[in-house]
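Engineer: Whatever this is, show me its structure:
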Amino acid sequence: MDETYIKVKGQWYYLYRAVDKAGQTIDFLLTKHRDTKAAKRFLSKAIRANGLPETITIDGSAANKAAAEAVCQERDVTIEIRRTKYLNNRVEQDHRGIKRITRSMLGFKSFRSAQSTLIGIELVYQLRKTSQANPETRDKTLFEQFCSLAG
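Structural biologist: Here you go, the predicted structure:
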């Protein structure tokens, strides 16, 4: 679990992202604030959609640690929280792909357009990662993969 920043209307917003040990994006959330409340909101959303993790690896952010501890306490569960800068390299590297695409856009005009665009970027990015890992989809184009998902 980590966050990076994205420019919206000339201000910095924070894109929270979680990546599993296989490099697949678990969830993401764009927020205006980088605090415990935002981190807790993101973590709760990710757990609701994907279930409880065994471990959470975070960087040195006190907000992320407080959010993870609060979620564990609320749900009365034990999740190992690893707070090591270098173990978080997988998600940091994953940010690069998103930042590479959004940097050339020179920021977004509105929060809504940023959110919609990031959903599309994350979807395409996820399709690319999945197609590289799965031999059955390796020969399909992104459009063909998307159509097979859509039904």
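
Engineer: Please make it C-alpha for all contacts and neighbour counts, starting now.
Structural biologist: Noted.

Engineer: center of this protein, which residue is that?
Structural biologist: In the chain, the centroid-proximal residue (CA atoms, centre = their mean) is R17; its distance is 2.0 Å.

Engineer: Go ahead and confirm that residue touches E3.
Structural biologist: Yes - assessed by CA atoms under 8 Å, R17 is found in contact with E3 at 5.9 Å.

Engineer: about what we covered before: tell me which element the residue nearest to the centre of the chain falls in.
Structural biologist: According to DSSP states H and E, R17 maps onto strand 11-19.

Engineer: immediately after that strand, which helix or strand?
Structural biologist: Scanning onward from strand 11-19 (DSSP H and E), the first element met is strand 25-31.

Engineer: how about that following strand: buried residues?
Structural biologist: Under the neighbour-count criterion of 16 or more other CA atoms under 10 Å, strand 25-31 has 25, 27-31 buried.

Engineer: And for stretch 18-27?
Structural biologist: Neighbour-count burial for stretch 18-27 flags 18-20, 24-25, 27 (criterion: 16+ other CA under 10 Å).

Engineer: want to put them side by side, so please do this one too:
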Amino acid sequence: MKTISYHRHRFHPDIIRQAIWLYFRFTMSYRDVEELLAERGIDVSYETVRRWALKFGAEYARRIKKHRPLPHTEWFLDEVFVKIGGKSMYLWRAVDGEGEILDVLVQKRRNKRAALKLLRKLLQNQGILPTKIVTDKLRSYSAALRDLNMEHLHDTTNRLNNRAESSHVPIRRRERKMQRFKSHKSAQIFLSAYGPIYNLFNTQRHLISRKTLRQLRSIAMVEWNFVTNAA
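Structural biologist: Down below sits the predicted model:
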């Protein structure tokens, strides 16, 4: 894998990687990361942390996605209302049968065109075809799946889509911490990087033993070190 260039950055790459890990892994602001680094004797401004997150976050996420196994073939789709810059918008989200975030799109509408955009992006990027697509009863999904000749995969059974609806919770926490997303573009940039990093460290600890949790944490950190060229 081609190495990431940290050329012309005053701080050591390990500090940059740690700052980005803290910001995306936990519900923190840039100022929170600044304070944690300061406690360790590292004087970095929150604006520098912001620039690092924008520059390196997307690249780390792209590398993580490249090395993740193929997703589960059951896909769960949902959309949630958000206020961005004083305007009503929607976060369209897709997760698989194991709870991994497949993609998130910020869109202005909740219609067939918006549903088609999400579905086409999923089909293009995931590398597999789904065996089931679970949604709520929003008609936009049915219309979009008809256009794609995939209506036979559609399932709108009551409460079956709870997996997708629950997946909004971490983003809602981040949204509150960030005092709402400031623009369509900045929201999409953050969410595109956040999803793969969240997947890497999401161990679903409530379902596993302590021993398994330690093993999965170790595996996740090894993968993180690899994709950020720390190993």
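
Engineer: circling back: which one is the residue nearest to the centre of the first structure nearest to, not counting chain neighbours?
Structural biologist: Spatial nearest neighbour of R17 of the first structure, excluding adjacent residues (CA to CA, 6 or more residues apart in numbering): F28 at 4.3 Å.

Engineer: In the second structure, what sits opposite the one you found in the alignment?
Structural biologist: Under the alignment (TM-score structural alignment), F28 of the first structure pairs with V104 in the second structure.

Engineer: that older thread, can you redo the buried residues of strand 25-31 of the first structure as JSON lines with distance to H95 of the first structure?
Structural biologist: JSON lines is the format used below for those (distance: CA to CA, whole Å):
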{"residue": "T25", "distance to H95 of the first structure": "10"}
{"residue": "D27", "distance to H95 of the first structure": "13"}
{"residue": "F28", "distance to H95 of the first structure": "11"}
{"residue": "L29", "distance to H95 of the first structure": "13"}
{"residue": "L30", "distance to H95 of the first structure": "13"}
{"residue": "T31", "distance to H95 of the first structure": "16"}
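
Engineer: Which strands or helices does the longest helix anywhere in the first structure pack on?
Structural biologist: Across the first structure, the longest stretch assigned as helix under DSSP state H is helix 111-133. With contacts taken as 3 or more CA pairs under 8 Å, 6 or more residues apart in numbering; DSSP states H and E, helix 111-133 of the first structure sits against helix 89-103, helix 142-150.

Engineer: out of the ones you listed, deepest packed?
Structural biologist: Of all those, helix 89-103 has the most neighbours on average by mean count of other CA atoms under 10 Å, namely a mean of 15.

Engineer: Can you check which part of the second structure that one sits on?
Structural biologist: Taken onto the second structure by TM-score structural alignment, helix 89-103 of the first structure occupies residues 162-176 there.

Engineer: and that stretch, how far apart are its ends?
Structural biologist: For stretch 162-176 of the second structure, the first and last residues are 22 Å from each other (CA to CA, to the nearest Å).

Engineer: measure the residue of the first structure most remote from its centre to I121 of the first structure for me?
Structural biologist: Distance from the C-alpha centroid of the first structure, by CA atoms, centre = their mean, peaks at D139 (26.5 Å). According to CA to CA, D139 of the first structure and I121 of the first structure sit 21 Å apart.

Engineer: Alignment lookup: H67 of the second structure to the first structure.
Structural biologist: Using TM-score structural alignment, H67 of the second structure pairs with nothing in the first structure.

Engineer: For whatever residue of the second structure lines up with F42 of the first structure, list the residues it contacts.
Structural biologist: Using TM-score structural alignment, the equivalent of F42 of the first structure in the second structure is L118. Residues in contact with L118 of the second structure (CA atoms under 8 Å, 6 or more residues apart in numbering) are 92, 105.

Engineer: try it again with 10 Å
Structural biologist: By CA atoms under 10 Å, 6 or more residues apart in numbering, the contact set of L118 of the second structure is 77, 92-94, 103-107, 144.

Engineer: Same question for it, what's its three-state structure.
Structural biologist: helix (DSSP: H, G, I helix; E, B strand; the rest coil).

Engineer: re earlier: so what corresponds to the residue farthest from the centre of the first structure in the second structure?
Structural biologist: Under the pairing rule here (TM-score structural alignment), the equivalent of D139 of the first structure within the second structure is S218.

Engineer: so where does its match fall, helix or strand?
Structural biologist: Here S218 of the second structure is assigned to helix 210-227, by DSSP H and E.

Engineer: just checking, what packs against that helix?
Structural biologist: Using 3 or more CA pairs under 10 Å, 6 or more residues apart in numbering; DSSP states H and E, the elements in contact with helix 210-227 of the second structure are helix 13-25, helix 46-67, helix 184-201.
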